[in-house]
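Asker: following is a predicted model, sequence given first.
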Amino acid sequence: MSENNTRILILGVGNILYTDEGFGVRVAEELEQRYEFSPNVTVLDGGTLGSKLIGPIMEADYLIVVDIVLNEGKPGDVFRLLGDDLEKACAFKNSMHQTDLLDTLAQCSLMGEVPDEVILYGIEPVNYHDMSPALSPELEAKLPEVMDVVLKEVEQAGGSYSLRTDTNPAQEKIYVPRDTSQNS
């Protein structure tokens, strides 16, 4: 794997107990389970931690966030957002998160450390109101696509990855598995 000094943080955020609201966390879980990353890449299940993410965010040079967004698209539409578009999409208050991403980034800025690059891969949800650990079938089907764009972003930022094998299994345990039986 290549070595690079750019510290890359892949941050999946959301609440896995509310259907599609957990999409970002599910992407982070899948990436961690399937791939081993170069030492400069960290994959983090940010859940609904809000301001508790300040430390990991401040330590990153390149932040890739995965979350649901209400961006006036069709359910399942994937958006790569940054700058003003990121601010508009993250400003919605229908999230289950304790503190929205913009507030957390603003707090990092006040402390003098924000990543050089902040990219949000947002997906338009189908259902983020019902309580269920299962993603909607539409978003379940989008997991591979979003994982692919995140992996390309990692490579572009100077990180690398390889598929996990029996000799390098994931160390992270998934405590609330997706119930994919509801998606059949």
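Answerer: On my side now, so go ahead.

Asker: rest of the way, CA atoms for contacts and neighbours
Answerer: OK.

Asker: buried ones in the lengthiest helix in the chain?
Answerer: Ranked by number of residues, the top helix in the chain under DSSP state H is helix 137-157. Buried residues in helix 137-157, defined by neighbour count with 16 or more other C-alpha atoms under 10 Å: 138-140, 142-143, 146-147, 150-151, 153-154, 157.

Asker: what does stretch 101-112 give?
Answerer: Buried, per 16+ other C-alpha under 10 Å, within stretch 101-112: 101-102, 104-105, 107-108.

Asker: stretch 48-62 too?
Answerer: So, applying 16+ other C-alpha under 10 Å, buried residues of stretch 48-62: 48-51, 53-54, 57-62.

Asker: second one coming, line it up with the first:
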Amino acid sequence: MTYDAEVLVIGCGNVLFKDDGFGPTTIKEIEEHLDERPLPDNVMTIDAGTSAPHYLFSLPNPMWKKLIILDIADFGGEPGEVRILSRDDVPQGKYQDPHSLSVADPLDLTEAEIVIIACQPEDVSSPYVVYGLSESVKKAMPKAIDMVYEQVEI
């Protein structure tokens, strides 16, 4: 797949580990309601799952103007709290593919504006597969979606 859009809305995470599925689940919700709430033509949504570092960030496209990343982040907030984080708020290597030999942080490979819409998780600690978001994170999705729509205006 080619990511030829000026704005990418990227859901990162693993739906098999409770709140870690926030990004992909939010992307799915956006895509299911595009008839009622369309995105501009220059915007592409991507459920990147756990493959974002390898398949997306390692292949930057000069046409990208903004990358909007939906993900969980422990920023010390209340479970379900949603914040916008900048590239500088993300720990070095957060989106690094752990199997890669590259030492470059993928977020540094593009000159596009990076916006991270992050949700404070309630539960990602289980070593077992637990499908589905916690209630607090599920309730945060509408706010995160509204933030996406605010951000796609470039």
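Answerer: Arrived safely, thanks for sending. None of the values given here were measured: they were computed from a predicted structure.

Asker: among the buried residues of stretch 48-62 of the first structure, which are located in strands?
Answerer: Among these, DSSP state E puts Tyr62 in strands.

Asker: may I ask which two of the buried residues of stretch 48-62 of the first structure are separated the most?
Answerer: Within those, Thr48 and Asp61 form the most distant pair, 21.8 Å apart (C-alpha to C-alpha).

Asker: to which residue of the first structure is Pro40 of the second structure aligned?
Answerer: Using TM-score structural alignment, the partner of Pro40 of the second structure in the first structure is Ser38.

Asker: also Asp71 of the second structure?
Answerer: Applying TM-score structural alignment, one finds that Asp71 of the second structure aligns to Asp67 in the first structure.

Asker: got a list of what its match touches?
Answerer: Going by C-alpha atoms under 8 Å, 6 or more residues apart in numbering, Asp67 of the first structure touches 12-14, 21-25, 120-123.

Asker: show me where the second structure has helices.
Answerer: Counting by DSSP H, the helices of the second structure are 22-32, 135-151.

Asker: show me which positions of the shortest one end up buried.
Answerer: Of the residues in helix 22-32 of the second structure, those with enough neighbours to count as buried (16+ other C-alpha under 10 Å) are 22-27, 30-31.

Asker: now the angle from it to helix 135-151?
Answerer: Between the axes of helix 22-32 of the second structure and helix 135-151, defined by axes from the mean of the first three to the mean of the last three C-alpha atoms, to 10 degrees, the angle is 60 degrees.

Asker: please work out which residues outside helix 22-32 of the second structure touch it.
Answerer: The contact list for helix 22-32 of the second structure (C-alpha under 8 Å, 6+ apart) reads 9-15, 45-49, 69-72, 119, 133, 137-138, 141, 144-145.
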